[in-house]
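Chemist: this one's structure only:
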């Protein structure tokens, strides 16, 4: 039986009005299976242009939109926790404010959730900001056992692609701030709590990458978040001591290598899966 679902989006001052409008339209109006509700969390003040784009999207939305404003920017984990609490339905689809959902995305994902899974992601196509050129494809692990093994080394889900049961998210403790790794931290806890998970290899979302996409994956802030994450995964027993040491060495070093090397390493070892995820 088909179940209604909520779409959860968050916007903040750094989002571009045109990108937001495309993300919203592609995930609501253009879907062959539309959400029954949109929860749009505004994380702090935004520009007049983005405010106007939000008002236009709400006015023209074919489904009800709950627009929740947070007075001061509090970060993505807090914004999503606030939004999740306002979703009317147990099935919730995530969407970022600068990506594009392909029309069959929810029609493909929802039957898997309705069939018993708690969390389902998809593959992605990476495209450039300037001319829309496709520059990459991320193919995730699909089976539960593969996902569980890979999760000990890297996030097995692309956050903008996921659909999940709110009840499964809540059982795992919900969204919690953890540097820049709140999505990985949530999904690891869900798997650790026994969530039934899967991925569709088919790319059902277009992920926007700009000139700074790989630069943002490096640096001291990313390294600090990485260390927080690895300590947290080890603390709950999600990783073994050997896996912890491997992750600190490999993933920690990755944050400081030159950007061209980081780009190649990500595409070969991370975006398409790592051959070292069984340690």
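Modeler: Cool, got the structure. The structure displayed is predicted, hence computed values, not measured ones.
Chemist: only C-alpha atoms for contact and neighbour calcs from this point on.
Modeler: Fine.
Chemist: Looking at the protein, which strand is longest?
Modeler: Taking DSSP state E as the assignment, the strand of the chain that covers the most residues is strand 197-209.
Chemist: In terms of secondary structure, what does the helix or strand just after it contact?
Modeler: Using DSSP states H and E, the helix or strand that follows strand 197-209 in sequence is helix 220-235. Applying 3 or more CA pairs under 8 Å, 6 or more residues apart in numbering; DSSP states H and E, one finds that helix 220-235 contacts helix 182-192, helix 241-254.
Chemist: can you give me the angle helix 220-235 makes with helix 182-192?
Modeler: Angle of helix 220-235 versus helix 182-192, following axes from the mean of the first three to the mean of the last three CA atoms, to 10 degrees, is 10 degrees.
Chemist: and helix 220-235, which residues are buried?
Modeler: Within helix 220-235, the residues that qualify as buried are 222-223, 225-227, 229-230, 233-234, counting by 16 or more other CA atoms under 10 Å.
Chemist: Of those residues, just say which sits nearest to residue 56.
Modeler: Closest approach between the buried residues of helix 220-235 and residue 56, by CA to CA: residue 222, at 35.3 Å.
Chemist: Touching, that closest one and residue 254? I think so.
Modeler: No: using CA atoms under 8 Å, residue 222 is not in contact with residue 254, being 9.9 Å away.
Chemist: related to what we said a few turns ago, please work out the angle formed by the directions of the longest strand of the chain and helix 182-192.
Modeler: If you take the same axes, to 10 degrees, strand 197-209 sits at 170 degrees to helix 182-192.
Chemist: then this one, side by side with the first:
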């Protein structure tokens, strides 16, 4: 029986699929099964998968109509025979020793349940965008901490296709829930259940960014962002959404608008009393805009940070006021 089950959902990925499959088949650690779910592709993806399955018996192919990534992942988890489950995406590339290094670490650190890695961003995008996304994806984790605060405040700090799990914890958590941001939901449920997440300080995944990627598709109408905010609210407020609630949104732009929209859905009795923006004045969404230095003069229950460029400055400013992250404020972007 294989020690590791690599699971990879595939949907219309013919352009990058060969590189992705070969990066798993050519791993230095070979005791693995490779479960590939063809999720109703309409391009040549299934043909490519079948060609590789003829060459390597470690590949287990499932092909059916499209049911989405969450269904596919849970299906693969049910089929997995390995002690460990490694995620893989059909447009990314695993470094040759990725599986070997993750297995070695998990064997020597029995207290770690979910193990990611740092990534190298690739794709037909500018170097500035690559660097920006690498900075977000490669935030280091603390092995002595549950890393909940980082996962809540830094959106994509744990690259989903880089992760290896102990299979038992995935089954205890009953797999993935049906969210656009299914990985964020899983990380937070795992932490709440007492499982530990860590990330190797080595780039073991070539993380491809392109126009057809799941992240870009999910965010065409900001559905991924909205889902992520909802997941964070559920985790932080434990579904206690009926109380009167006065809040501030830091960021008078699109992120602030979306944040308020989701908050008003969750907190029916809530009231946004101000937006905060050091570059704007007047009103936004018919609500007054305050300069950061004026926050001390109003009463509020919570602050939601909805600006990516100003996130660090906002968090630093709020901490200097004696407010505590998660207890008093949270980043929604």
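Modeler: Looks like it came in fine. Predicted model, so just to flag it, every value in this text is computed and none were measured.
Chemist: picking that back up, single out the most deeply packed of the helices and strands packed on helix 220-235 of the first structure.
Modeler: Sort these by mean neighbour count, taking mean count of other CA atoms under 10 Å, and helix 182-192 sits at the top with a mean of 20.
Chemist: Run through who's touching that helix.
Modeler: Helix 182-192 of the first structure is contacted from outside by 77, 148, 151, 154-155, 157, 159, 168-169, 171-176, 178, 197, 229, 233, 238, using CA atoms under 8 Å, 6 or more residues apart in numbering.
Chemist: Narrow those residues to those in helices?
Modeler: Residues of the contacts of helix 182-192 of the first structure located in helices (DSSP state H): 77, 148, 168-169, 171, 229, 233.
Chemist: Buried ones among those?
Modeler: 77, 148, 168-169, 229, 233.
Chemist: Burial check on residue 176 of the second structure, number of neighbours?
Modeler: The number of residues packed near residue 176 of the second structure is 23, by other CA atoms under 10 Å.
Chemist: what residue of the second structure matches up with residue 43 of the first structure?
Modeler: Matched across to the second structure, residue 43 of the first structure falls on residue 39, judged by TM-score structural alignment.
Chemist: Redo the buried ones among the ones in helices among the contacts of helix 182-192 of the first structure as a markdown table? Include distance to residue 244 of the first structure.
Modeler: Formatted as a markdown table, those follow (distance: CA to CA, whole Å):
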| residue | distance to residue 244 of the first structure |
| --- | --- |
| 77 | 24 |
| 148 | 15 |
| 168 | 26 |
| 169 | 24 |
| 229 | 10 |
| 233 | 8 |
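Chemist: quick one: which of those residues is nearest residue 84 of the first structure?
Modeler: The closest of these, once distances to residue 84 of the first structure are taken by CA to CA, is residue 169, at 9.4 Å.
Chemist: Name the nearest residue to the closest one, ignoring sequence neighbours.
Modeler: For residue 169 of the first structure, ignoring the flanking residues on the chain, the nearest one in space by CA to CA, 6 or more residues apart in numbering is residue 190 at 6.6 Å.
Chemist: quick one: residue 45 of the first structure is in a helix?
Modeler: No: assessed with DSSP: H, G, I helix; E, B strand; the rest coil, residue 45 of the first structure is coil; it does not lie in a helix.
Chemist: dump the residue contacts of it.
Modeler: By CA under 8 Å, 6+ apart, the contact list for residue 45 of the first structure reads 12-13, 71-73.
Chemist: any idea how far residue 135 of the first structure is from it?
Modeler: Look at residue 45 of the first structure and residue 135 of the first structure: by CA to CA, to the nearest Å, they are 33 Å apart.
Chemist: Ok, residue 36 of the first structure next?
Modeler: Distance, residue 36 of the first structure to residue 135 of the first structure, using CA to CA: 33 Å.
Chemist: Looking at those two, which one has more neighbours?
Modeler: Neighbours were tallied for residue 36 of the first structure and for residue 135 using other CA under 10 Å; the higher tally belongs to residue 36 (17 against 11).
Chemist: pretty sure that one contacts residue 63?
Modeler: Yes: at 6.1 Å, residue 36 of the first structure counts as touching residue 63 under the criterion of CA under 8 Å.
Chemist: could you say which helix or strand contains residue 146 of the first structure?
Modeler: Using DSSP H and E, residue 146 of the first structure sits in helix 144-150.
Chemist: what residues does that helix touch?
Modeler: Contact with helix 144-150 of the first structure is made by 141, 156, 191, 196-198, 273-274, 277-278, as judged by CA under 8 Å, 6+ apart.
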